[in-house]
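# 3D, please:
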Amino acid sequence: MLVFVVNKHGEALMPCPPRKARMLLNEGKAKIIGYQPFSIQLLYGSSGYKQSVKVGTKLGEKHIGIAVTSGDCVLMKGEVELRTDVKSLLETRKIYRRIRRQRKTRYRKARFLNRKKPKGWLPPSLESRTANTFRWINRFSSLLPNPTLHIEIGKFEVQKLINLSVGGVSQQLSNSEGYYNTRYFVFARDNYTCQVCKKKNKIVNTHQIISRTQGGSDRADNLITVCTDCHTSDNHRPGEIFWQWMQDGKKLRSYKEPPFTNSSRSRVYEQYPNVIISYGSETTSHRKLIGLEKSLVNDAIAITGISAIMRITGTTFMAKQFRKKKRSLHEATARKGRKQPNTNSRRNSKNTKASKGFFLNDEVQTRCGNIGYISGFTGKNACYVKSINGDYIVISGKTHKQQPLKGLVRRSHQGNWRYRLLHDA
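As a prediction, this is how the structure comes out:
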């Protein structure tokens, strides 16, 4: 992937090849100003030759695709994975605070006095994803000379996705309208058929796909019909039929992405008044026209409106956001009555942020040559290392997940984003 360049006045220039960037750095004519993505700043005067540049962005619920094109060349392409655990973490914090209010500890203002929401308010989970999406768009746009921004947005009617014939007064009613309760609606939706063994004419129950302890609810989209023969405690154990059914990833169709896309559409217009908007039907036809397969990154390339691809970068960047620090104000176990004050309490061993010169989320290389990120420390001399996809990297021939710190080589120090360049196959 090309290296982004700005002149000594901070104005963006056209990206240069990595070899040219190394020469400038070795000769002392440039300095490094960023690693995500890698960018340099010239230390001598240069106006630079500028071309027309386009930035294409494919919005999604969990992933976004970004591509930069100029003429018939693809200069940069990649994928950003956003956090999806914000809602569950806030629910956990709410439970901790509710428990704390029942104890005789320091005073916290009542919640009913702070419920007024400002204009344009979004739920924290959507606000986090929207803000980080704009963050990456702004980052690449600031490193390019006068780029033209192209963003694909969607507009969905969720009830039409569920039932095409809905309309009029029925559009204002819930899906379970006319049923005794949600339980009988789920039975009718699944045709009184067990969703595990696919058998009918049996005694059936409703089961939560995602349990309440993991952030699930009793809504119809989280319930399935299961017969009494399959819905047993033994079948929930590892290796049994119901456990295997859940491991296969079988679940009902989710409609979370359309509302997120609808809510972010207005934010796009407010944030980027001069943006060029496109829709999925236009992107699909143009992607097929230029001969690209279906993927998030290829959609981002097609969004820019490139007519033909004569040259394309051989690397794809991947950025993934994760929760680096535990910022909860309250724990499940109260500190009332402990000898050590809460303000001077020691950090939990699971939340250790540094050990032996290594920090949480540092990019390291193991003895086997694998590259990963420190996800946590165990004791003082070992840690856990995960790949950018979230898989544990283990020592060859060993079954435990711990990696000794003395066998690691730190490549770079990272914040709460994991950033990697992956070579295309």
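# from now on I want contacts and neighbour counts done on CA atoms only, so please keep to that.
Will do.
# just the helices in the protein please.
Under the criterion DSSP state H, the chain contains helices at 18-26, 86-101, 124-142, 158-162, 182-189, 241-247, 257-271, 280-289, 296-303.
# so which bits of the fifth one are buried?
Counting neighbours by 16 or more other Cα atoms under 10 Å, one finds that the buried residues in helix 182-189 are 182, 183, 184, 185, 186, 187.
# my guess is residue 374 meets residue 359, correct?
Yes: using Cα atoms under 8 Å, residue 374 is in contact with residue 359, at 7.5 Å.
# leaving out the residues flanking it, which one is nearest to residue 14?
Of all residues not flanking residue 14 in the chain, residue 50 sits nearest, at 5.8 Å (Cα to Cα, 6 or more residues apart in numbering).
# need the contact list for the one you found.
If a contact means Cα atoms under 8 Å, 6 or more residues apart in numbering, then residue 50 has 13, 14, 145 as its contacts.
# any idea how far the residue nearest to residue 407 when sequence neighbours are not counted lies from residue 286?
Nearest non-adjacent residue to residue 407, counting by Cα to Cα, 6+ apart: residue 367, 5.8 Å away. According to Cα to Cα, to the nearest Å, residue 367 and residue 286 sit 46 Å apart.
# which of these two has more neighbours?
A count of neighbours by other Cα atoms under 10 Å puts residue 286 above the other of residue 367 and residue 286, at 20 against 15.
# you'd agree the more buried one is up against residue 302?
Yes: taking contacts as Cα under 8 Å, residue 286 lies within contact range of residue 302: 6.1 Å.
# contact partners for the closest residue to residue 326 other than its chain neighbours?
Leaving aside its chain neighbours, residue 326 sits nearest to residue 351 (7.0 Å; criterion: Cα to Cα, 6+ apart). For residue 351, the contacting residues are 325, 326, 376, by Cα under 8 Å, 6+ apart.
# will you turn those into TSV that also has distance to residue 56?
Formatted as TSV, the contacts of residue 351 follow (distance: Cα to Cα, whole Å):
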residue	distance to residue 56
325	32
326	34
376	36
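# of those, buried ones?
Applying 16+ other Cα under 10 Å to the contacts of residue 351, the neighbour count classes residue 376 as buried.
# gap between the most centrally placed residue in the chain and residue 44?
Closest to where the C-alpha atoms of the chain average out (Cα atoms, centre = their mean) is residue 82, at 1.9 Å. Going from residue 82 to residue 44 by Cα to Cα gives 38 Å.
# contacts only, for the closest residue to residue 265 other than its chain neighbours.
In space, and not counting its chain neighbours, residue 265 is closest to residue 153: 6.3 Å by Cα to Cα, 6+ apart. Counting by Cα under 8 Å, 6+ apart, residue 153 touches 58, 59, 261, 265, 277, 278, 279, 280.
# and the gap between residue 153 and residue 93?
33 Å.
# likewise for residue 346?
According to Cα to Cα, residue 346 stands 20 Å off from residue 93.
# to check against the first, give me the structure of this:
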Amino acid sequence: MSNFVFVLDTNKQPLDPIHPGQARRLLSSKKAAVYRRYPFTIILKHLSLEPNSTPSQINTSASLGVDPERSRRVKIDPGAKVTGLALLQGEKVIWGAELTHRGFAIRDALLTRRSFRRGRRSRKTRYRQARFLNRTRPQGWLPPSLLSRVENILTWVKRLIQFCPVSSIVPELVRFNTQLMPDPTRQKEGYQQGTLYQYEVREYVLEKWGRKCAYCGVENVPLEVEHIHPRSRGGSNRPSNLTLACVPCNQAKGNQDIRDFLSSKPDLLKRILSQAKRPLADAAAVNSTRYALLNALKKLGLPVTTGTGGQTKYNRAVQGVSKTHWHDAALVGETPQLQFLTNNPLLITAKGHGVRQRVITDKYGLPKQHRGRFKLSHGFKTGDIVKASIPKGKYAGHYDGLRIAIRTKPSFALYPKNGGKQFDTHCKYLNTIHKADGFAFSFVGGDSSSA
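The predicted structure is shown next:
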């Protein structure tokens, strides 16, 4: 089952999303046209259809069998690396997506630029003293790596509002308490007790270790939270001392020290100890942006209600839904028993809009190559999604949904959807089907493209 299709009327006003089968019938009968590929949206060609049209052809909401007055909610499960998005119509999940952020890539690029600049200053201006903390920042300032995360989510919420009559927004206002996470009983013992006791800590450990056994790597089996340094030998409940283990591995380790248990596997021991010391970067990113995201969503003018991470996990356990980001988004907040009408979410990856850096540098920060100053060539832009009809040559054939990279010459590079080797073709064989907007798109089935 695919995501439902967004529909616009002749005045570009959003209507209720419709089933993909009905969208195909409207397109094949030329009563509608494709308005946008990602998310897939059609636009009606006439205010009303023929007099003998069925009600389902005239009223898109009636075809769903859902009361048009039922609420349409956008639910959000923010994450440091991946954010889940879900669109609900009443108790039915009709559209889902997973948005992959590029915050850590931005952070690495800024760190590289900083090292280059410091290197140049030390070589060319040895007399200048280093300057630190000499710039004031406005209240609520976020570093670019975190700000991009908020803006990516806001961009897609606005798109959903543009293509669907959304009535409310429900984000998950998750908060990892990094002071109480090391030891939930440090103070205020009832803080995380009750039905949702320690759900946030367990969720963090599951994400950190990839939901698989740290010792044997098995997946999709019951996993237990295991102490790397046993508590009977003075180990703590800090997340840096917790890992995941399947039942056989946990029983085999018992209260042994991990160095004794893995004495015959030094590489595995080194990897586990290294990963255990990984800082709480993901938790810090979520904590730093939760209120910035909430305030940005409130400015959209729609009612905003929030849910907690423990509540989401509780809903998932009660309803027996598998763990994915877009499933978690649908389960945010107060949630009745849901009916999932789609199982093929849109996978979105933030790619940015190019770089302004005009000089490519080597590992020492010295100029190696100069970039061109053009953004467009022959009406195309790097990141556009095109369809190609190549009449002859080694790559003759018809291609759909390929990403291109432009050059100064009219021969552009095309990137196959299956990740194969790129090839070149003349721009006269190309037709744009989706303009570059800073995101890459794919589906679980493997059909992919970028923009």
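# quick one: TM-score?
Scored against TM-score structural alignment, normalised by the length of structure 1, the superposed chains reach a TM-score of 0.62; 334 aligned residues with a Cα RMSD of 4.8 Å.
# just to revisit the earlier point, next step: the contacts of residue 50 of structure 1 restricted to strands.
Counting by DSSP state E, these place 13, 14 in strands.
# quick one: which of the contacts of residue 50 of structure 1 is most hemmed in?
Neighbour tally across the contacts of residue 50 of structure 1 (other Cα under 10 Å): the maximum, 22 neighbours, falls on residue 13.
# surely that one meets residue 5?
Yes: proximity of residue 13 of structure 1 to residue 5 meets the contact threshold set by Cα under 8 Å, at 5.5 Å.
# tell me, what's touching these two both at once?
Residues touching both residue 13 of structure 1 and residue 5 by Cα under 8 Å, 6+ apart: residue 143.
# returning to what we had before: which of the buried residues of helix 182-189 of structure 1 lies closest to residue 330 of structure 1?
Using Cα to Cα, residue 182 is the member of the buried residues of helix 182-189 of structure 1 that sits closest to residue 330 of structure 1, with 35.1 Å.
# so what does the closest one match up with in structure 2?
In structure 2, nothing lines up with residue 182 of structure 1, judged by TM-score structural alignment.
# tell me the contacts of residue 124 of structure 1?
Contacts of residue 124 of structure 1 (Cα under 8 Å, 6+ apart): 86, 87.
# identify the residue of structure 2 aligned to it.
That one, residue 124 of structure 1, aligns with residue 144 by TM-score structural alignment.
# what of residue 134 of structure 1?
Alignment note (TM-score structural alignment): residue 134 of structure 1 maps to residue 154 of structure 2.
# also residue 96 of structure 1?
Taking TM-score structural alignment, the alignment pairs residue 96 of structure 1 with residue 116 from structure 2.
# next: residue 155 of structure 1.
In structure 2, the residue paired with residue 155 of structure 1 according to TM-score structural alignment is residue 175.
# tell me the contacts of the nearest residue to that match once chain neighbours are set aside?
Of all residues not flanking residue 175 of structure 2 in the chain, residue 287 sits nearest, at 5.7 Å (Cα to Cα, 6+ apart). Shown in contact with residue 287 of structure 2 (Cα under 8 Å, 6+ apart): 174, 175, 176.
# closest to residue 271 of structure 2 among those?
Closest approach to residue 271 of structure 2 among the contacts of residue 287 of structure 2 (Cα to Cα): residue 176, at 25.1 Å.
# I'd like the distance between the closest one and residue 131 of structure 2.
34 Å.
# more neighbours, these two?
residue 176 (18 against 7).
# kindly check the end-to-end length of stretch 337-344 of structure 2 for me.
End-to-end distance for stretch 337-344 of structure 2: 20 Å, by Cα to Cα.
# err, stretch 303-316 of structure 2, not the other one
Stretch 303-316 of structure 2 has an end-to-end distance of 24 Å (criterion: Cα to Cα).
# any idea how far residue 321 of structure 2 lies from residue 169 of structure 2?
Taking Cα to Cα, one finds residue 321 of structure 2 at 22 Å from residue 169 of structure 2.
# same question for residue 71 of structure 2.
As judged by Cα to Cα, residue 71 of structure 2 and residue 169 of structure 2 stand 10 Å apart.
# pick out whichever of the two has more residues nearby.
Each of residue 71 of structure 2 and residue 169 has its neighbours counted (other Cα under 10 Å); residue 169 has more, 22 against 15.
# that one touches residue 305, doesn't it?
Yes: shown here, residue 169 of structure 2 and residue 305 form a contact pair, counting by Cα under 8 Å, at 6.6 Å.
# rewinding a little: now do the contacts for the match of residue 155 of structure 1.
Shown in contact with residue 175 of structure 2 (Cα under 8 Å, 6+ apart): 286, 287, 290, 308, 309.
# could I get the residues you listed as a markdown table with distance to residue 424 of structure 2?
A markdown table is the format used below for the contacts of residue 175 of structure 2 (distance: Cα to Cα, whole Å):
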| residue | distance to residue 424 of structure 2 |
| --- | --- |
| 286 | 42 |
| 287 | 45 |
| 290 | 44 |
| 308 | 49 |
| 309 | 47 |
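# which one of these is nearest residue 11 of structure 2?
residue 290 (35.8 Å).
# counterpart of the closest one in structure 1?
By TM-score structural alignment, residue 290 of structure 2 lines up with residue 265.
# would you check that its match makes contact with residue 154?
Yes: Residue 265 of structure 1 is within contact range of residue 154, at 7.4 Å (criterion: Cα under 8 Å).
# could you report the separation of the nearest residue to residue 183 of structure 1 once chain neighbours are set aside from residue 242 of structure 1?
Computed as Cα to Cα, 6+ apart, the closest residue to residue 183 of structure 1 that is not its neighbour in sequence is residue 206, at 6.7 Å. With distances taken as Cα to Cα, residue 206 of structure 1 is found 13 Å from residue 242 of structure 1.
# which ones among the contacts of residue 351 of structure 1 are found in strands?
With DSSP E as the criterion, strands contain residue 376 from among the contacts of residue 351 of structure 1.
# and the contacts of residue 351 of structure 1, which is closest to residue 270 of structure 1?
The closest of those, once distances to residue 270 of structure 1 are taken by Cα to Cα, is residue 325, at 31.5 Å.
# roughly how far does the residue nearest to residue 407 of structure 2 when sequence neighbours are not counted sit from residue 387 of structure 2?
Leaving out its chain neighbours, the residue that sits closest to residue 407 of structure 2 by Cα to Cα, 6+ apart is residue 377, at 7.1 Å. Between residue 377 of structure 2 and residue 387 of structure 2 the distance is 17 Å, computed by Cα to Cα.
# which one's more surrounded, these two?
The neighbour comparison of residue 377 of structure 2 against residue 387 (other Cα under 10 Å) goes to residue 387, with 18 against 15.
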